[in-house]
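Novice: Okay, here's the prediction I keep looking at, along with the sequence it came from:
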Amino acid sequence: MLRRTYDGQVCSIARTLEVVGERWTLLIVRDAFYGVTRFDGFLNRLPIARNVLSDRLNGLVDHGVLERVLYQDRPPRHEYRLTAKGRRLAPVLMTLMEWGDHHLAGEAGPPSVAEHNDCGGRVSTRLVCACCGRDVDRAEVTVRQVQ
């Protein structure tokens, strides 16, 4: 049986996977970035069971990635909106999209492109040194343990 948690892992990637690593979760976050806010909207875009969607939305709310906002009193209905914490996942999604476009797009090419609203240019992610501001190649990066 596969373990479902990353207990004992002192690693930010493992901790992040505890929040967004379950099946469907990143696709729900993706759709929230695309403007989907309502339960039925997520259901219409994803081939996901209602109980699984409910569980994933509740988990994202519990972790502060989404917030639940009442939009109707009777019966009570809520929208799910990205929080500031959730919006910080944009570069993660963009990097996953770039990786998929590069390695998995197939002959037809990428299914979508990310474009800058102001000029229409293609948006990409990159590694940048926080000290000198230079673009950094992955081969120039060393990850060291600090604890």
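Specialist: Sure thing, it's come through. Residues are numbered from 1 along each chain as shown.

Novice: rest of the way, CA atoms for contacts and neighbours
Specialist: Will do.

Novice: Relative to the whole chain's centre, how far out is the lengthiest helix in the chain?
Specialist: Longest helix in the chain, counting residues (DSSP state H): helix 90-104. On the basis of C-alpha atoms, centre = their mean, to the nearest Å, helix 90-104 sits 11 Å off its chain's mean C-alpha point.

Novice: Quick check: next helix or strand after the strand or helix carrying Tyr80?
Specialist: Following DSSP states H and E, one finds Tyr80 within strand 77-82. Downstream of strand 77-82, the next assigned helix or strand under DSSP H and E is helix 84-87.

Novice: what helix or strand is Leu2 on?
Specialist: Leu2 belongs to no helix or strand when elements are defined using DSSP H and E.

Novice: what about it, neighbour count?
Specialist: Using other C-alpha atoms under 10 Å, Leu2 has 4 other residues around it.

Novice: Over to the one 5 residues further on?
Specialist: Look at Asp7: counted by other C-alpha under 10 Å, it has 10 neighbours.

Novice: and it, that one's in a strand?
Specialist: No. Applying DSSP: H, G, I helix; E, B strand; the rest coil, one finds Asp7 to be coil, outside a strand.

Novice: thinking again about what came up before, check which residues of the longest helix of the chain are buried.
Specialist: 93-94, 97-98, 101 (16 or more other C-alpha atoms under 10 Å).

Novice: put this beside the first:
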Amino acid sequence: MLGKTYDSQECSIARTLEVVGERWSLLIIRDALFDGATRYSDFQHKLGIATNILKARLDGLVEAELMRRHRYSEQPELYEYLPTEKGRALAPALVALSEWGDQWATDGEPPVLYTHAVCGTGVAQRTVCDHCGRVDDPTEIQAVVAPGRLSQKV
């Protein structure tokens, strides 16, 4: 059973959950990446999140280097929160979560479609084998012990 942290888990999924595993964090990143939200008031308005929770999540995302804080006003002192390269790298994972939600957690048509900004064509996440190409059957995916693993159990 997992405790409050995943420190004992030798798994990149668990390590990722330490950083973005709380729902508000992913929704803040989503709004920053795909909806242009950058200011505290943008996130508060779009998400309806309590101000104390929003402050804590933004501070955590800055500390984890997923977002950077940029002052845009001296008087009053105001900041915007911009995704870093590390934060932008979450975009494919968010698209994949959205696709899963479209299939398993949404009735009817998808509420949001993701498109390539350059050409307007839809984008999708795929699992790809470096040798065989696209992998459609998830039962063909296995986890194996890698060099970064301390124990020999998967």
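Specialist: That came through, no problem. Remember, predicted model here, so these are calculated numbers, not experimental data.

Novice: Tell me the spacing between Leu26 of the second structure and Glu85 of the second structure.
Specialist: Going from Leu26 of the second structure to Glu85 of the second structure by C-alpha to C-alpha, to the nearest Å gives 15 Å.

Novice: So these two - more neighbours on which side?
Specialist: More crowded of Leu26 of the second structure and Glu85, by other C-alpha under 10 Å: Leu26, with 17 against 11.

Novice: Tell me which helix or strand the more buried one sits in.
Specialist: Using DSSP H and E, Leu26 of the second structure falls in helix 23-34.

Novice: Okay, Val69 of the first structure and Arg38 of the first structure: tell me how far apart.
Specialist: Using C-alpha to C-alpha, we find Val69 of the first structure at a distance of 10 Å from Arg38 of the first structure.

Novice: Looking at these two, which one has more neighbours?
Specialist: Relative neighbour count places Arg38 above the other of Val69 of the first structure and Arg38, with 18 against 13, counting by other C-alpha under 10 Å.

Novice: Touching, the more buried one and Leu82? I think so.
Specialist: No. Counting by C-alpha atoms under 8 Å, Arg38 of the first structure stays clear of Leu82, with 11.9 Å between them.

Novice: quick revisit: what comes up buried for the strand holding Tyr80 of the first structure?
Specialist: In strand 77-82 of the first structure, counting by 16+ other C-alpha under 10 Å, buried: 78-82.

Novice: Max pairwise distance over the residues you listed: which two?
Specialist: Between any two of those, the greatest separation by C-alpha to C-alpha is 13.1 Å, found for His78 and Leu82.

Novice: Number of residues surrounding Arg88 of the second structure?
Specialist: 16.

Novice: got the contact list for the nearest residue to it once chain neighbours are set aside?
Specialist: Closest residue to Arg88 of the second structure apart from its sequence neighbours, by C-alpha to C-alpha, 6 or more residues apart in numbering: Leu33 at 6.8 Å. Residues counted as contacts of Leu33 of the second structure (C-alpha atoms under 8 Å, 6 or more residues apart in numbering) are 83, 88, 91.

Novice: for Tyr80 of the first structure, same thing?
Specialist: Going by C-alpha under 8 Å, 6+ apart, the list of residues near Tyr80 of the first structure reads 32, 37-39, 57, 66-69.

Novice: In ChimeraX, how would I select just the buried ones from those?
Specialist: Applying 16+ other C-alpha under 10 Å to the contacts of Tyr80 of the first structure, the buried members can be selected in ChimeraX as follows:
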select :32,37,38,39,57,66,67,68
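
Novice: What about the contacts of Tyr80 of the first structure, which are in helices?
Specialist: Using DSSP H, these in helices are 32, 39, 57.

Novice: Can you tell me what the last one aligns to in the second structure?
Specialist: For Leu57 of the first structure, the aligned position in the second structure is occupied by Leu58, per TM-score structural alignment.
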